[in-house]
Each structure stands twice: as structure tokens, then as C-alpha cells.
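S.K.: Fold the following and give me the result.
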Amino acid sequence: MDPSAHDHGGHDAHSGSAPREAPAPWSMAAKATLHCLTGCAVGEILGMAVGTALEWGNLRTMLLAIALAFLFGYSLTLFAVVRAGLDLTSAVKVALAADTVSIAVMELVDNAIIVFTPGAMDAQLSDGLFWSSLLGGFAVAFVITTPVNKWMIGRGKGHAVAHAHH
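M.R.: Purely as a prediction, here's the structure:
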């Protein structure tokens, strides 16, 4: 059988071993996480503020905040890659590939902190507990999401996809 007919499935044809994945620097992972955190924070704060001001129930408010966090998180990447020259369809695919896991982890952590902080779900916009649980959740989410982004970038996933188009 002709050896050139084989698909080496990502293996280096010369060494016979899998290609090495380059670990991403922590600074790159932190920047990617900060990028995601920015979009998430805008959406989350807007959603929580609107839902709280309208006296919606906790579930509706949280669902609005999560939806807006994804919307704003994706939009930051979307605008950047469109400015870099990608068409809208390709830009949407890049934004989804770049941000979905990061935003999902961030939202899971942030919202879990809010849910499990006693009284936070009933706090009003004028309460310190509202803002401290929200901002504290962002801080913890940043710390937990940064290693996730580092791992993904090192494997050419997540924000590495967006950086290929900048």
C-alpha cells in the first residue's frame, strides 16, 4: 500500500509522533478572559439592572442577564473580526468558536456565586450586596476561566480562532 495514501491524522509524518501543542502564555489567556469578561459584564449588569428595576422574578432576570452576556460577549469578537475583513457569516462562526466555552464557564461561575450568596437574589440596585455579589462573581469567574482559556488557546481553540483573523 502506498504510504502517501494514509491520512496521518495530525501526526508528524517525519517523527511518527503527534504534533506538540504549544502552551499558551498566561498573559494571552488573561487578555482573552478579560475580553470575554468585558462583554459578559456589560450584558450581565444590564440584564440584572433591567430585571431588578422592572421587579421581574429572579429566573427571568437571570435569564435576561445570561442572554445579554452572551450577546455582548459575542459582539465584541464579531465586531473585531468584521473590522479585520471577514464577512458576516464567517465572523459569526469565529465568534461562536472563540467565545462560547469561555462565556459559558464565566456565566456558570458568576451566576452560581450570585445564587449561593445569601440575600443576593433579593437585593435591589441600591444595595451593596447586589453589586458586591455581582462584581465578586466576576472576579471569581475571571480566576476560574483564565486557565480554561489558556488550555483552549494552547490547543488552537477558543480565542486562538479569533486571533488567527486579527
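S.K.: can we go C-alpha only for contacts and neighbour counts from here?
M.R.: OK.
S.K.: Which of the three states applies to the closest residue to Ala65 other than its chain neighbours?
M.R.: Excluding the flanking residues, the one nearest Ala65 by C-alpha to C-alpha, 6 or more residues apart in numbering is Gly47, at 3.8 Å. With DSSP: H, G, I helix; E, B strand; the rest coil as the basis, Gly47 sits in helix.
S.K.: Please enumerate the strands of the protein.
M.R.: Remark: no strands are assigned in the chain by DSSP state E.
S.K.: So which residues make contact with stretch 74-92?
M.R.: Residues from elsewhere that reach stretch 74-92 (C-alpha atoms under 8 Å, 6 or more residues apart in numbering): 35, 39, 94-96, 98-99, 162, 165-166.
S.K.: run the last query once more with 10 Å
M.R.: Applying C-alpha atoms under 10 Å, 6 or more residues apart in numbering, the contact partners of stretch 74-92 are 35-36, 38-40, 68-69, 72, 93-100, 103, 159, 162-166.
S.K.: buried sites along it?
M.R.: 74-78, 80-82, 86, 91-92 (16 or more other C-alpha atoms under 10 Å).
S.K.: now do stretch 90-105
M.R.: 91-92, 94-105.
S.K.: if we can go back for a sec, just the ones of the buried residues of stretch 74-92 in helices?
M.R.: Among these, DSSP state H puts 74-78, 80-82, 91-92 in helices.
S.K.: which residues touch the residue nearest to Ala32 when sequence neighbours are not counted?
M.R.: Closest residue to Ala32 apart from its sequence neighbours, by C-alpha to C-alpha, 6+ apart: His159 at 6.3 Å. Counting by C-alpha under 10 Å, 6+ apart, His159 makes contact with 28-29, 31-33, 35-36, 77, 94-102, 149-150, 152-153.
S.K.: Let's see this one next, to set against the first:
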Amino acid sequence: MDHGSHTHTGVSWQTAAQATLHCLTGCAIGEVLGMVIGTAFGWGNVPTTVLAIVLAFFFGYALTLRGILKAGVAFRTAFRVALAADTLSIAVMELIDNGVIALWPAAMDAELADALFWVSLAIAFVVTTPVNKWMIGRGKGHAVVHAYH
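M.R.: Model prediction:
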């Protein structure tokens, strides 16, 4: 199939959801790991959150990068594609996820934070999916990645 003449305007919600899920997986791994490390070192909320966000970006990019590299693309090209594909997606997801937790009174209380962590990731998924659908529809974001699948 020739991807060049293929228009991206009819992007399915399933494609957008899959791209978002990819991103969400990386974000969740990074955030959980960040919280575990931050807690293990007895850090406060701010350094723990910063570490979680950095790791969320790292794992989000890593998952995309792995898929592109498997297609035999050179690392530098694959890295640029991953940055282009995931930066907005991860940024929106992290903003929503951490925004919900930051703005919710008492969200940092352990039991509530556990439930809210998953709720905020779910909200982030719902908000980020249309962003990815819009980006893929314009040949951006994960549309770039799909050329290598």
C-alpha cells in the first residue's frame, strides 16, 4: 500500500486510541517508577513529581522508539520521529494527569492518591485521544510512526 497518496483525514478513533495507549503505557511506567524512587529516597512531592514526569517522557519515547528501530530505521531518524510523534501527546497527558492531582484537594493523601492516580490517567487518556486523532489527521504525531510499521 502506498502511504504517500493516502490521505489521513479519515483517522479512526481506534488508531488515535492505540497511539494514546502507547503513550499512556510509557507515562504510567514512568510515573509509577518515579513515585517508587522518590518514596524510596524520602523525597517530597515536588522532586518526586518532576522525576515521575521526566521518566514518563523517557518511557513514552522509549516505547515508540523501540517500534521504529524494529523497522530497521537509523537511531537518529527514529529518535526524531519519536520526539515528533510523542512530545505533544505526553505533554498533554502529563499536564492533565498531574493537574488533576495538583488541583484536587487532599489528592496527595496516600489512599486517595492511589485511586486518583488511575482516575487522572483515565482522564488524561480521554483528553489526549482527540489530540492524537487531530495530529494523526494532519500527518503529524503517530502518523509519522505508522509509516514505519
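S.K.: about what we covered before: out of the buried residues of stretch 90-105 of the first structure, the closest to Gly57 of the first structure would be?
M.R.: Ala104 (22.2 Å; C-alpha to C-alpha).
S.K.: What's that closest one aligned with over in the second structure?
M.R.: The alignment partner of Ala104 of the first structure in the second structure, by TM-score structural alignment, is Ala91.
S.K.: Please apply the same query to Ala139 of the first structure.
M.R.: So Ala139 of the first structure corresponds to Ala122, using TM-score structural alignment.
S.K.: Distance check, Trp56 of the first structure against Trp26 of the first structure.
M.R.: Distance of Trp56 of the first structure to Trp26 of the first structure, given as C-alpha to C-alpha, to the nearest Å: 40 Å.
S.K.: Give the burial count for the nearest residue to Leu134 of the first structure once chain neighbours are set aside, as a bare number.
M.R.: Of all residues not flanking Leu134 of the first structure in the chain, Ile114 sits nearest, at 6.4 Å (C-alpha to C-alpha, 6+ apart). Neighbours of Ile114 of the first structure under the rule other C-alpha atoms under 10 Å: 22.
S.K.: you'd agree Ile114 of the first structure is up against Gly137?
M.R.: Yes. Counting by C-alpha atoms under 10 Å, Gly137 is a contact partner of Ile114 of the first structure at 6.7 Å.
S.K.: list the contacts for the aligned partner of the residue nearest to Leu134 of the first structure in the second structure?
M.R.: Under the alignment (TM-score structural alignment), Ile114 of the first structure pairs with Ile101 in the second structure. The contact partners of Ile101 of the second structure, by C-alpha under 10 Å, 6+ apart, come to 95, 107-108, 112-113, 116-117, 119-120.
S.K.: For the first structure, which segments count as helices?
M.R.: Going by DSSP H, the first structure shows helices at 26-53, 58-83, 88-116, 128-154, 159-163.
S.K.: corresponding residue for Met48 of the first structure in the second structure?
M.R.: That one, Met48 of the first structure, aligns with Met35 by TM-score structural alignment.
S.K.: And for that match, the neighbour number?
M.R.: Residues contacting Met35 of the second structure under the criterion other C-alpha under 10 Å number 20.
S.K.: Please verify my assumption that it contacts Met108.
M.R.: No. Taking C-alpha under 10 Å as the definition, Met35 of the second structure is not a contact partner of Met108, at 11.7 Å.
S.K.: what sits in contact with each of these two?
M.R.: In contact with both Met35 of the second structure and Met108: Asn45, using C-alpha under 10 Å, 6+ apart.
S.K.: how far away is the spatially most central residue of the second structure from Val11 of the second structure?
M.R.: Nearest to the mean C-alpha position of the second structure, by C-alpha atoms, centre = their mean, lies Cys23 at 3.0 Å. Cys23 of the second structure sits 18 Å away from Val11 of the second structure, going by C-alpha to C-alpha.
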